[in-house]
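Asker: Can you look at this prediction? I've put the sequence above it.
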Amino acid sequence: MDLDVPIRKIIHVDMDAFYASVEQMDNPVLKGKPIAVGGGGKRGVISAASYEARKFGVKSAMSGRLAEKLCPELIFVQHRFERYKDISKRIRAIFFDYTDLVEPLSLDEAYLDVTENKIGFPSATLIAQKIRERIHYEIGLTASAGISINKFVAKVASDYNKPNGQKTVNPEDVLEFLEALDIRKFYGVGKVTAEKMYQKGIFTGKDLKTKPLDYLEENFGKSGKYYYHVVRGIHNSPVKPNRIRKSLAAERTFSNNLSSEIFMLEKLEQIAQEVARRLENSRMSGKTVTLKIKYSDFTLQTRSKTLPYFINDKSVILDTAKDLLYQEKLKNSVRLLGISLSNLNTSKNKANLDKHDTKQTVSVQLKFDF
């Protein structure tokens, strides 16, 4: 193992039940009660649930109807995305007091590289503690954090002591930590992949580590190489302050199922308008238009078309989406339509960012203030 390669000090900060916590903070009547953001009405889908609601099994992406069955006392609250964005900006400002290497993943989570930091603290653990204290004191919300040598381990660790906690995985403990980890806890292993791994006798990181690279690539495709490396503590991706966006999308869930393409055209126009607006705000264009269709039985279908030029105009996006809609017959009535644009004109910058990646190797002999 190469001991000359510097080990990064990475923090993953994850706000606790962010949307729901903001609503409880702004409306004290909701504190301590099971609430769901979104999900109201006959066809609503939940965006976030408070910890009081999660005890009943309520979670994001669940239908409001099912959530209400699980928790009859559930209180539904409307989204207030502008408020969430405002709070997120204030949280991010705290991050920048410690480092300029901040990579937001969403409104409520981000990676920070504090290997070299603005306050000169040698301990990433203490920096994470200070950040969490400031978020609580200055904003009124709680956050959890994971601290380790790379983004993968830090993200896994941030989920360990939620809510309002943190976990540090020191360099000398990384391999042992990963070997003991349930395969479902590995970031990037979804429900379907986890079931496939179970069928092959892979239940923990230790089990995964026994599988050679060719076996993992044969059974899990391109992801096999990723699994092979992360279980050995190797994750090369640095914190990227100017994180490249891969796609931009908008979608609508309908109050009543739509059974004919004709009824969907007006909805598609509204969605295309929203995509075009977001592209203009982000100063982006893209080549690949994808139409997302969710049927009444909750099955999902996507249809894509790549154009020979970059687009951001509503009419072109809409015309392409219409072509995709009529590409084949619908399988059932439709409850949701979405349009996304990918292959964005930001992708040309990716090579410039990736070339700064450094190979990272873990040694159990390596010890320093973490």
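Answerer: Everything's here; your move. Bear in mind that the values here come from a model prediction, so they are computed numbers and not experimental data. Numbers count the residues shown, from 1 in each chain.
Asker: Every contact and neighbour count from this point should use C-alpha atoms.
Answerer: Will do.
Asker: And the helices in the stretch 101-250 of the chain?
Answerer: Under the criterion DSSP state H, counting those that start in this stretch, the stretch 101-250 of the chain contains helices at 124-138, 151-158, 174-180, 191-199, 205-209, 213-220, 223-230.
Asker: the strands in the stretch 51-200 of the chain, which residues?
Answerer: For the stretch 51-200 of the chain, applying DSSP state E, counting those that start in this stretch gives strands covering 75-77, 102-106, 109-113, 143-148, 166-168.
Asker: Out of the ones you listed, which one sits most buried?
Answerer: Of all those, strand 143-148 carries the top mean neighbour count, a mean of 29, counting by mean count of other Cα atoms under 10 Å.
Asker: elements contacting that one?
Answerer: When contacts are defined as 3 or more Cα pairs under 8 Å, 6 or more residues apart in numbering; DSSP states H and E, strand 143-148 packs onto strand 10-15, helix 124-138, helix 151-158, strand 166-168.
Asker: nearest to Gly224, of these?
Answerer: Evaluated over the helices and strands packed on strand 143-148, closeness to Gly224 peaks at helix 151-158, with 15.5 Å, by Cα to Cα.
Asker: which other helices and strands contact that closest one?
Answerer: Going by 3+ Cα pairs under 8 Å, 6+ apart, helix 151-158 lies up against strand 10-15, strand 143-148, strand 166-168.
Asker: what about Asn256, how many neighbours?
Answerer: 13 (other Cα atoms under 10 Å).
Asker: alright, now check it against this:
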Amino acid sequence: MNALINDIEIIKAKTTKINDVDFDNLKFGHVFSDHMLECNFKDGKWQAPKVVPYGPISLDPSAKIFHYGQSVFEGMKAYKDTDENIWLFRPLDNFKRINISSKRLSIPELPEDYFMDGLKALLEVDKDWIPKKVGSSLYIRPFVFASGNGFHASPADEYKFIIATAPSGAYFAGEVRVLIEEKYSRSANGGVGFAKAGGNYAGQFYPTQLAIEKGYQQVIWTDDNTHEYIEEAGAMNIFVRINDTLITGPTSDRILDGITRKSIIELAKAEGINVEVRKITVSEVVEAAKKGTLKEMFGAGTAAVISPIAGFGYKNEDFELPKLDDTYASYLKKRITDIQTNKAEDPFGWRYQVK
């Protein structure tokens, strides 16, 4: 059955998978809902988006995504409140950022209505897939990649924009210990570290696997030149609390302008927490750990919101973080998730209702 929502064609799946899903025991990003949004760029313009059944994509072996890596993505979440209202968190920031990423990789930028109206149409069709359990959400993955064919090293002439969704539980379970990287780099000046480019993450996997083999769960990335400055934690922005001051590094060519990061900074300042946005040296963090003034470290990103770090390793030495009863991480995470799920007032205008 076909229908139109906001002039977007809806092609319904013939059957649903929802009855086979255990919504009380969801892994992160393992189960996918019935539909996806699909939009193609060809003949120099983006074609009309459609909501179609979720399923495989057919591509020519010469599609340039396989050879030159033109691919960018975003991460978002949808929530339901107790009245069945659907909410997004700062979605226009995701729209703006996917276009910033696209521009850096020479991918055509998306029209705002294609992104926003397409997303709303998709959520309307698959609204029953949005979990209600506390800590769960519908993870949303918008992405764009080169579908045009050819072995010539140049931008493609055709692209595909897709939004797929996955009902998901918590991203991390248990304590997270990290290794401060001394050799490998996530990104470099003048590169694409500030973009959500697929290749950024592919380059992280090998050093992260080395860290896992040493007993850590993630890597703390340092700058590409000296490895003296802390930059990101795995695929997240990083925050460090020394005494009662919350510190995070400034964004740059190398560091993603995280939406959760921005929200934490703004919220912490509004709550009277002293926040410093500045470069953080590894030696400063190690020294604070030795003195006992390092109170917390945590990663911040869409998937986990806030992921506390229990300890870190550096130069064959391990450092444990203190176990505090009241942490900035737990307080700020609750404040943000309460805003996201419509359990608290939103003085910042971050919450976006899908109607």
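Answerer: Looks like it came in fine. The shown structure was predicted, so the numbers you read here are calculated from the model rather than taken from an experiment.
Asker: Now the TM-score, please.
Answerer: TM-score of the superposed chains, computed with TM-score structural alignment, normalised by the length of structure 2, equals 0.27; 165 aligned residues with a Cα RMSD of 7.0 Å.
Asker: circling back: can you redo the strands of the stretch 51-200 of structure 1 as a markdown table, where the extra columns are distance to Arg278 of structure 1?
Answerer: Compiled in a markdown table, these are given as follows (distance: least, Cα to Cα, whole Å):
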| stretch | distance to Arg278 of structure 1 |
| --- | --- |
| strand 75-77 | 25 |
| strand 102-106 | 16 |
| strand 109-113 | 21 |
| strand 143-148 | 29 |
| strand 166-168 | 35 |
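Asker: Looking at these, which is nearest to Arg54 of structure 1?
Answerer: Nearest to Arg54 of structure 1 among the strands of the stretch 51-200 of structure 1 is strand 75-77; the distance by Cα to Cα comes to 12.5 Å.
Asker: just checking, what packs against that closest one?
Answerer: Checked by 3+ Cα pairs under 8 Å, 6+ apart, strand 75-77 of structure 1 has strand 35-38 packed alongside it.
Asker: got the buried residues for the strand it packs on?
Answerer: Neighbour counts over strand 35-38 of structure 1 (16 or more other Cα atoms under 10 Å) mark Ile35, Ala36, Val37, Gly38 as buried.
Asker: okay but the third one is in contact with Ser21, surely?
Answerer: No: using Cα atoms under 8 Å, Val37 of structure 1 is not in contact with Ser21, being 9.8 Å away.
Asker: how deep is Thr165 of structure 2 tucked in, by neighbour count?
Answerer: There are 29 residues near Thr165 of structure 2, going by other Cα under 10 Å.
Asker: on that earlier part again, highest average neighbour count across the helices and strands packed on strand 143-148 of structure 1?
Answerer: Taking mean count of other Cα under 10 Å, strand 10-15 is the most buried of these, at a mean of 28.
Asker: just checking, what packs against the very next helix or strand once past it?
Answerer: Using DSSP states H and E, the next helix or strand after strand 10-15 of structure 1 towards the C-terminus is helix 18-26. Counting contacts by 3+ Cα pairs under 8 Å, 6+ apart, helix 18-26 of structure 1 packs against strand 35-38, strand 46-49.
Asker: okay, those in CSV with distance to Asp14 of structure 1 next?
Answerer: Compiled in CSV, the helices and strands packed on helix 18-26 of structure 1 are given as follows (distance: least, Cα to Cα, whole Å):
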stretch, distance to Asp14 of structure 1
strand 35-38, 18
strand 46-49, 14
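Asker: how about the ones you listed, which one is nearest Glu68 of structure 1?
Answerer: Closest approach to Glu68 of structure 1 among those is made by strand 35-38 (9.7 Å; Cα to Cα).
Asker: Count the neighbours of the nearest residue to Tyr328 of structure 2 once chain neighbours are set aside for me.
Answerer: Nearest non-adjacent residue to Tyr328 of structure 2, counting by Cα to Cα, 6 or more residues apart in numbering: Glu296, 7.9 Å away. If you count neighbours by other Cα under 10 Å, Glu296 of structure 2 ends up with 25.
Asker: Can you tell me the SS state at Glu296 of structure 2?
Answerer: Assigned with DSSP: H, G, I helix; E, B strand; the rest coil, Glu296 of structure 2 falls in the strand class.
Asker: Tell me the spacing between it and Ile242 of structure 2.
Answerer: Going from Glu296 of structure 2 to Ile242 of structure 2 by Cα to Cα, to the nearest Å gives 7 Å.
Asker: same check, this time on Asp117 of structure 2
Answerer: Counting by Cα to Cα, the gap from Asp117 of structure 2 to Ile242 of structure 2 is 43 Å.
Asker: and what of Arg261 of structure 2?
Answerer: From Arg261 of structure 2 to Ile242 of structure 2 the distance is 18 Å (Cα to Cα).
Asker: the more surrounded of those two?
Answerer: Taking neighbours as other Cα under 10 Å, Arg261 of structure 2 and Ile242 compare with Arg261 leading, 22 against 18.
Asker: Just the element for the more buried one, please.
Answerer: Assigned by DSSP H and E, Arg261 of structure 2 falls in helix 259-270.
Asker: Can you spell out which helices and strands pack onto that helix?
Answerer: Secondary elements touching helix 259-270 of structure 2 (3+ Cα pairs under 8 Å, 6+ apart): strand 274-277, strand 294-301, helix 328-340.
Asker: what's the most buried one of these?
Answerer: Of these, strand 294-301 is the most buried (mean count of other Cα under 10 Å), at a mean of 23.
Asker: Quick one: name whatever helix or strand follows it.
Answerer: Per DSSP H and E, the helix or strand that comes after strand 294-301 of structure 2 is strand 305-314.
Asker: tell me the angle that next one makes with helix 259-270.
Answerer: 100 degrees (axes from the mean of the first three to the mean of the last three Cα atoms, to 10 degrees).
Asker: Let me know the next secondary structure element after strand 305-314 of structure 2.
Answerer: Following strand 305-314 of structure 2 toward the C-terminus (DSSP H and E): strand 317-320.
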